[in-house]
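Q: A predicted structure for the sequence below; I have some questions about it.
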Amino acid sequence: MSLALDQAAVFRRLRARLFRNGLSVLMETGRVKLYSMAATSVIVALLVFGLSAFGFLELSKNNLPMKGFIVGGLFDLLFFTLGVMLLMSTGIILYASLFASPESRFLLTTPARADRIFATKFIDAVSFSSWGFVVMGLPILVAYGVTAGVPLAFYPLLPLFLLGYVLLPGAASALACLLFMRYMPRNRRQVLTVAGTVAVVALGVWLYRVSAASKAAVTTNNRDALEGFIGQFSLARNPITPSHWMTNGLLAAARGDSAREILIPLALIWSNGLFAFLLAAFAARRLYRTAFDRTTGSGGRKKVYRGNVLDRVMEWLVFYLDKPTRILVVKDFRTFRRDPSQWAILLLFAGLMLLGVRNFRQFSQAELDGIDKYIVSLVNLAGVSVLLCAGLSRFIFPLISLEGRKFWILGLMPISRRQILVGKFAFAATGSVAIGLTLVVGSELLLGLSPVGVLVHALTILTIAVGLSGLNVGLGAYMPNFRETDPSKIVVGFSGTVNMITGLLFVVVVVALMAVPMHAAAVLRHFNKLQSRDFPWWVYAGLPIGLTLGVVATVLPLRAGTASIQRVEF
């Protein structure tokens, strides 16, 4: 048997062993995490299904053909957007697993081939990044099938199209990651600055054109304007793009066309995806070890770390702290901004939310009814709150655990452990409050919500941001894991699962107490056709309760975490 076959068999056995061990450990000690993940996925899928079915029914009520140009354009845009998200997320995960993982460093010291290591990490990255794609994409397509009355053969074809589609953007991002790490000049800042400037200018021009077309589509409310808006996304409708292959194949299956019309797009998706993977594996065989050596050896020259503008801004934002604590806050911020695997994911989240805010502007230009504005604003508030919960759980909760065995170094500083936790809380609260208030208040102003509604939502997101910061820092110190160096494993562990569930419950309760009563009053006022714009007293009754809950969620975990970390010996 050849060496290649031996290595393939070894890696297959390793993957099977890791899967069995992980499943057994999960069933023995992590059933709560398993059930919570499954329940969350089901809830998200049902919500996406309901919203998608409502949208397709609205298209049907307006006598738009469910298997024609407009739906095809929407599918092109959907798959193109999901493909770009897969491209970015897979590239970020691959960078972290190929060039910043201790496991990859160990595997490169073994006789394992570089392309075999790459294939193993590629499968993990694609599986992880495509989970959200399946949870989001499958309910949309099922809702389309239910509302459009497609043949039964449409449904078994959905997994084949979706699984084939994730290969191409994943392989493309892997190839780009390898080429970038191998051939990018060592002084990457200038190159990235120029590339980023060009990308921002091009994006601005495109957004201006899309804004003009979307304004016409929303305000005129006719078919030609809507087709003109969809035409702005001509790249997604190009016959050579995989998103268009997906649309052609699925619409052919929905219409009940011949097998040839269905299988040719499916074959294009799978064949090009597999070819792109082989091309990336070939590049990994030639470039991976060299790129890894180049990355790890780039610190040969002495680096002089000077002050950064962003660091000074962060220090100014926490001016109310003493000097040693401000230094620790800047240290955490500097560690965060130097790790692309962290800030790139946050940048992706921020981009998605900014895209949503841009869409809200089009709603406001369409002069929505008051009830519609309140519904859209509540969805926006809930979305930002959940994103804050996920982001803080991913980035803030592992901070104490990641100090690990190096925690004793902090003990040499003229600062107490309590001040360390206060600094991490200030770092988390400052960032989350800035992001949350900007997204929520900005979108409410674009919607034209009443001043009372803007104030209530601002208080709600402020309470959620500060409370989640206290929960993540406090529980991270109360239940640390100093044996683990991978933040993703800390997050998905038992303590991370408890923190995530607690944070979600906190978000649900605070939104229900502080924001939902106002929206319920708006709905009642709309259906009862009341002219008064004043809200009843019970709308404001939950505000002090929610604020009190936010204080409790901040103070109690921080006190428990401080007491716990004081007892730890390093």
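A: That came in fine, so what should we check first? Numbers count the residues shown, from 1 in each chain.

Q: CA only for contacts and neighbour counts going forward, please
A: Fine.

Q: How many neighbouring residues does residue 130 have?
A: 23 (other CA atoms under 10 Å).

Q: Look at it and tell me its secondary structure.
A: helix (DSSP: H, G, I helix; E, B strand; the rest coil).

Q: Let me see the contact set for it.
A: 86, 166 (CA atoms under 8 Å, 6 or more residues apart in numbering).

Q: Over to residue 375?
A: Taking CA under 8 Å, 6+ apart, we find residue 375 in contact with residue 519.

Q: Quick check: which element contains it?
A: helix 370-395 (DSSP states H and E).

Q: What are the buried residues along that helix?
A: For helix 370-395, the neighbour count (16 or more other CA atoms under 10 Å) marks 370-374, 376-378, 380-382, 384-395 as buried.

Q: Put this next to the previous one:
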Amino acid sequence: MTAVLRWWTDMRSLSAVRLKFLKNHFGRPNGDKVTRWLLIGTLGTLFLIADYVFFYRMVAYLDGLPLQVGEELIVQLLNVVFLTLFAMLLFSTIIAALAIYYVSSDLEFLHSLPMIPSAIIHVRFVQTLINASWVMLVFSLPMFVAYGYYFQVTASYYFYLLMAFLPFVVLPCALGVLGIMVLMRYFPTDKAHQILSFLGLFFVAGLVAFLRFLSPEKFFDKKVSDEAIIGFVESLRVPEFPYLPSSWITRGLTAWTEGRLDISFARLGFLYAAAAGALVLFAWISRRIYLSGWRSYQEVKNAPRTKNKNNSNGKSLLAYLPIEPMKQALIAKDLKVFARDPSHWSQMFILLVLVIVYIFNIMNLPLDNLVLKNVVSVLNIGLIGFVLSALIARFVFSSVSIEGRKMWTLYTAPVDMRSFLVAKFWMYWPPLLLVAEILTVASNHLLQVDAYVMKMSVIGVLLITTGLVGMGLGMGAMYPRFDHENMSGISTGTGGILFMISSLAYVMLVLVLSARPMYVHFNEKFLFKFVGGIEVPVFYGLIVALTALVTVVPMRRGIRALRTMDI
């Protein structure tokens, strides 16, 4: 009894500290947090509305199919949704558990306190559960609300949904945390976080590609056939084994809407029994292996690094480029930092998936008119600019801030801030330009545009890439965050939001200025009307001048900010 009372006391103390932290975080927001919350709230609301409309439309189509085929397909669709959620929760839990149980900076202090280790383990489990599941639950909720609204269920349906969600979420969380504890106990390595992050990104990239290749936009066409809908849902078919938690919650939820409460309560009992068993297993195993695994991880992490004896004395490829030696050294440093941080290069898989999905979208555009294809090719320049803005916000804008607290070493070294920023420009500009031009040439080839539009698109993307990279580097130097704890938080700060707004405005201005020259070209090509004059080169000159302005001015201001900054 004394051990249980002490465990409960420790749990309350740790939970009170966590609640006070959350209260201070949300109760005293600064301007940066308010701006970020408003932006995330707006985008999240729009996504939830679109999610609800799409799923409601899907259920309505399926329910209208003849011979009761739609009813079984709706069940199959719900089963796919729950199975996907289960897999995503498992992956998300593994990533979150590694950071919360092993990497977090306050663990050494917590383990030095006179507390029962199981209290720390269980409080961290609740923290992992919340961190890993709240986003998925919020964004999946519109699907089930749309399902309930279509079938006009009572309020008890939503109560049952919440009751079933609890064990459904606890089960993958317990398995994920238990799996990472076993991994860290018997396979301790300081690369575990990078490996698991890479696997998580690979899973997300594959999921995005799979859902996109299903072409769900065809369901917004009123002329869509029943055969197309059946084929779509059949393509989602997964094994519906009776022992899968996704099958339990699916059958329980659909049975509740049909009034078969005995089946619903039986499936709910399965969920709670499985969750309870997973929690008991987790509590028994974690108490025996967690501290040993944590100590092993600390030993590996704090072990002295051995020098690489295979360093070559030969020249690198950078030595053959017409770049100053100082810039070559800075570029080499940035390349090594980029290669050693999997949070950077592992996202190349996401970029590759986005490129494939982008080209796939162009291939499936319902464009039968040659004039419309050429018009879309012009708008395609703006769309590529928007994609570049997102990539530059993530990589280029944050490139100055990732120097972190070691930025002072550059100030003490014989390095000029102009060379520092210019070196970063030449590191990021070529690969981003290559990606943008591949998208441009591939999409224009699929659209079958003429040579003039192809040439202007290639030149336009070249200018847009140059302007955005210069703007991203300059504004990143004007609004650095050297004390960041999370890489993703750099681009979501005030400076990052200002960059996104400025970059999108620049891309829109380029599109507006290019409208008149393209209008003249299309009149000459398709209508044989000559409506252009001296204004065509004037508009092109304005685009070049605007690009030079957004490239040079932010870079100069960023250099000035770095030179006068107090580190």
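A: Great, that's in hand. The structure presented is a predicted model; accordingly, all values stated were derived computationally and were not measured.

Q: TM-score of the superposition?
A: In this superposition the chains share a TM-score of 0.71, using TM-score structural alignment, normalised by the length of the second structure; 529 aligned residues with a CA RMSD of 5.3 Å.

Q: State the next helix or strand along the chain beyond the helix holding residue 375 of the first structure.
A: In N-to-C order, the element after helix 370-395 of the first structure by DSSP H and E is helix 399-403.

Q: by contact count, what packs against that following helix?
A: Counting contacts by 3 or more CA pairs under 8 Å, 6 or more residues apart in numbering; DSSP states H and E, helix 399-403 of the first structure is packed against helix 451-478.

Q: how far off helix 370-395 does the helix it packs on point, in degrees?
A: Put simply, helix 451-478 of the first structure runs at 20 degrees to helix 370-395, going by axes from the mean of the first three to the mean of the last three CA atoms, to 10 degrees.

Q: any idea how far helix 451-478 of the first structure is from the chain center?
A: 19 Å (CA atoms, centre = their mean, to the nearest Å).

Q: Quick check: the aligned residue for residue 41 of the second structure in the first structure?
A: In the first structure, the residue paired with residue 41 of the second structure is residue 38, using TM-score structural alignment.

Q: Do I have it right that residue 555 of the second structure meets residue 473?
A: Yes - if you go by CA atoms under 8 Å, residue 555 of the second structure and residue 473 touch, sitting 6.6 Å apart.

Q: ok, these two, which is more surrounded?
A: residue 473 (29 against 26).

Q: Let me know the distance separating the residue nearest to the more buried one when sequence neighbours are not counted from residue 466 of the second structure.
A: Counting by CA to CA, 6 or more residues apart in numbering, residue 473 of the second structure lies nearest to residue 397, which is 5.4 Å off, once chain neighbours are set aside. Going from residue 397 of the second structure to residue 466 of the second structure by CA to CA, to the nearest Å gives 14 Å.

Q: of those two, who's got more company?
A: residue 397 (31 against 21).

Q: what's near enough to touch the closest residue to residue 394 of the first structure other than its chain neighbours?
A: Nearest residue to residue 394 of the first structure in three dimensions, chain neighbours excluded: residue 491, at 6.2 Å (CA to CA, 6+ apart). Residues in contact with residue 491 of the first structure (CA under 8 Å, 6+ apart) are 393, 394, 397, 398, 497.

Q: in which helix or strand would I find residue 491 of the first structure?
A: helix 487-492.

Q: what's the answer for residue 484 of the second structure, then?
A: Using DSSP H and E, no helix or strand contains residue 484 of the second structure.

Q: can I assume it is in contact with residue 403?
A: No - using CA under 8 Å, residue 484 of the second structure is not in contact with residue 403, being 10.1 Å away.

Q: quick one: which of those two has more around it?
A: For the pair residue 484 of the second structure and residue 403, the greater number of neighbours falls to residue 403 (18 against 14), based on other CA under 10 Å.

Q: Understood, closing this out.
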